[in-house]
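Undergrad: Provided below for reference: sequence and predicted model.
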Amino acid sequence: MVDKKEVVQGWPLETGDYSVGDETSPVAVVSLGSNMNEDLVNAGAAVAGPLHTENLGIEKVVANIISNSNIRYVLICGSEVQGHITGKTVEALYENGIDAEKKSIIGSPGAIPFVENLPVEAVERFQEQVSIISMINNENLDELSAKIKECLDNDPGAYNEEAMIVELNESEEEEESTVSEEMDVSVSTGSVDTVSLNLLDIENRIRLMQDEIKQIASQEKISSGYYAGKIEGIVIGFILTIILVLIVFSGM
């Protein structure tokens, strides 16, 4: 009979879309884009669930595993998540660890493989505590169940150190994400409103300009007629004056 350690109350500590079986089992199953939770825990896994993101999702996986010293194998199976490449990213984390400054998973093919909430010590504990069994893109329940049974038969016993607890500040991150989304919506809505208002203002200005142009044209027509008539009157008066003068002089 292999040695087991007492499991911390409320394990798994991080929330997620998973099912929990025998908490003292040495196997945790990550099913990537596939959901086979119940079948896998019924086959003997301590916990089983999908993994869709190569950042917060992986943080949760690591936190839940190192907080249970009885887990010694991580079986990666199911359909790989395109874009995020979570299966290969878990493998990269296990093989290469993380950049201590950037908090990026070294060698990950994922789009945003950053685990900002995981200290280097947590990643090292993950690497030391478990062995990775890769069956990526395999959804055959018979084969997966057989592999879980194999792990159970080869259970090395609990890791020689107590549970390591890592707080991920998930609620704060989700709140910030929600606030950010709301801000994005507000900014977007504000942009639309501003554009609409600007268009209305431009249209009003164009109408005013058109009215002003019409008024100016009308005034110019009136002014032109006025000045033309005035000049015509002066010319006629001048001519009449000359005629009268000539008549007067001729009569003398």
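TA: Done, it's in.

Undergrad: alpha carbons only for contacts and neighbour counts from here, please
TA: Will do.

Undergrad: what about residue 192, which SS state?
TA: helix (DSSP: H, G, I helix; E, B strand; the rest coil).

Undergrad: pull up the gap between it and residue 170, please.
TA: 33 Å (CA to CA, to the nearest Å).

Undergrad: between the two, which one's more packed in?
TA: residue 170 (15 against 12; other CA atoms under 10 Å).

Undergrad: what's the spacing between residue 74 and residue 178?
TA: 32 Å.

Undergrad: neighbour count: those two, which is higher?
TA: More neighbours surround residue 74 than the other of residue 74 and residue 178, with 24 against 12 (other CA under 10 Å).

Undergrad: after the helix or strand that one falls within comes which helix or strand?
TA: Per DSSP states H and E: residue 74 is located in strand 73-78. Using DSSP H and E, the helix or strand that follows strand 73-78 in sequence is helix 86-96.

Undergrad: list the buried ones in that next one?
TA: Neighbour counts over helix 86-96 (16 or more other CA atoms under 10 Å) mark 86-94, 96 as buried.

Undergrad: put this next to the first one:
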Amino acid sequence: MSLTPTTIGFDADDTLWQNEQFYRLTEDRFAELVADHAEGSDLKGRLLDVERRNLKLYGFGIKGFMLSMVETAIEVTGGKVPTTVIEKILAAGREMLAHPIEILPHVEETLDRLAGTYRMVLITKGDLFDQERKLAGSGLAKLFQAVEIVSEKNVETYRRIFDRHGDGPDRAVMVGNSLKSDIVPALEAGGWGVYIPHDLTWVFEHVEPPVDAPRFRQVAHLGELPELMSGLA
């Protein structure tokens, strides 16, 4: 039986459009706002600790990030953070939710080129409302046969999605910028994993590249994907 890929799964954030850079900018803004009320604190480190603690409660996304910023501000100031600072933190989060979508280079032409040959599925995790907003704002929705917005990306997620929308994980390719979420579990599910590094990657997504996995591939940018796909079998 042929194992030539018939389905491609694409991550969204920092694979198709910019995402992490807005978190980094907002972290800087948060640190500026709180610094005068919490001298000597490692504000970004404290925020990261709170985010890690809250992931199981809020999941991934801007809204959980906003709540974690507010919680951190309260903790590091012993509850003395002014309401004006809280208001500015919330305003910074709202700016993130309203920011225009910035498509990454090579995305549109690459998706157009692959759309007629493969079943294409958008697989993204995070807040449902926000991910739907970004997809609508990107103008890319028409190029996908299916969209899956999930709370977590793991082996069972990929098996379920590629069974539902393709010919199983062994004939599927997952493309993304996160080794931890996009690549390693897709490989463990039996698929291919194509890693596209991004300049900024959230610290929680850092793992070592699975360079010994026979179905692991890496490209410099999405524009290299069509040629790579033609050689997979």
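TA: Yep, that arrived. A quick note: this is a predicted structure, and the numbers were derived from the prediction, not measured.

Undergrad: where does the TM-score land?
TA: Overall, the chain-to-chain superposition scores 0.27 on the TM-score scale (TM-score structural alignment, normalised by the length of the second structure); 110 aligned residues with a CA RMSD of 6.1 Å.

Undergrad: dump the residue contacts of residue 188 of the first structure.
TA: Applying CA atoms under 8 Å, 6 or more residues apart in numbering to residue 188 of the first structure gives no contacts.

Undergrad: what about it, helix or strand, and which?
TA: Going by DSSP H and E, residue 188 of the first structure is in helix 170-251.

Undergrad: any idea how many residues pack against the residue nearest to residue 20 of the first structure when sequence neighbours are not counted?
TA: Excluding its sequence neighbours, the residue lying closest to residue 20 of the first structure (CA to CA, 6 or more residues apart in numbering) is residue 47, at 4.4 Å. Close neighbours of residue 47 of the first structure, defined as other CA under 10 Å, add up to 28.

Undergrad: roughly how far apart are residue 47 of the first structure and residue 172 of the first structure?
TA: Residue 47 of the first structure is 25 Å from residue 172 of the first structure, by CA to CA.

Undergrad: residue 215 of the first structure too?
TA: 63 Å.

Undergrad: helix, strand or coil for residue 158 of the second structure?
TA: helix.

Undergrad: in the second structure, what residue spans correspond to strands?
TA: 7-10, 119-125, 146-150, 172-176, 192-195, 216-218 (DSSP state E).

Undergrad: what's the longest one packed up against?
TA: When contacts are defined as 3 or more CA pairs under 8 Å, 6 or more residues apart in numbering; DSSP states H and E, strand 119-125 of the second structure sits against strand 7-10, strand 146-150.

Undergrad: dump the ones you listed to a markdown table, plus distance to residue 43 of the second structure.
TA: A markdown table is the format used below for these (distance: least, CA to CA, whole Å):
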| stretch | distance to residue 43 of the second structure |
| --- | --- |
| strand 7-10 | 34 |
| strand 146-150 | 30 |
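
Undergrad: can you put these in TSV and add mean neighbour count?
TA: What follows is these, written out as TSV (neighbours: other CA atoms under 10 Å):
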stretch	mean neighbour count
strand 7-10	26
strand 146-150	16
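
Undergrad: among those, which comes closest to residue 64 of the second structure?
TA: Residue 64 of the second structure sits nearest to strand 146-150 of all these, at 15.4 Å, using CA to CA.

Undergrad: what lies in contact with that closest one?
TA: Outside strand 146-150 of the second structure, the residues touching it (CA under 8 Å, 6+ apart) are 120-126, 128, 131, 161, 165.

Undergrad: from the buried residues of helix 86-96 of the first structure, pick the one nearest residue 247 of the first structure.
TA: The closest of the buried residues of helix 86-96 of the first structure, once distances to residue 247 of the first structure are taken by CA to CA, is residue 86, at 116.0 Å.

Undergrad: okay, that closest one and residue 120 of the first structure: tell me how far apart.
TA: 19 Å.

Undergrad: same check, this time on residue 131 of the first structure
TA: 18 Å.
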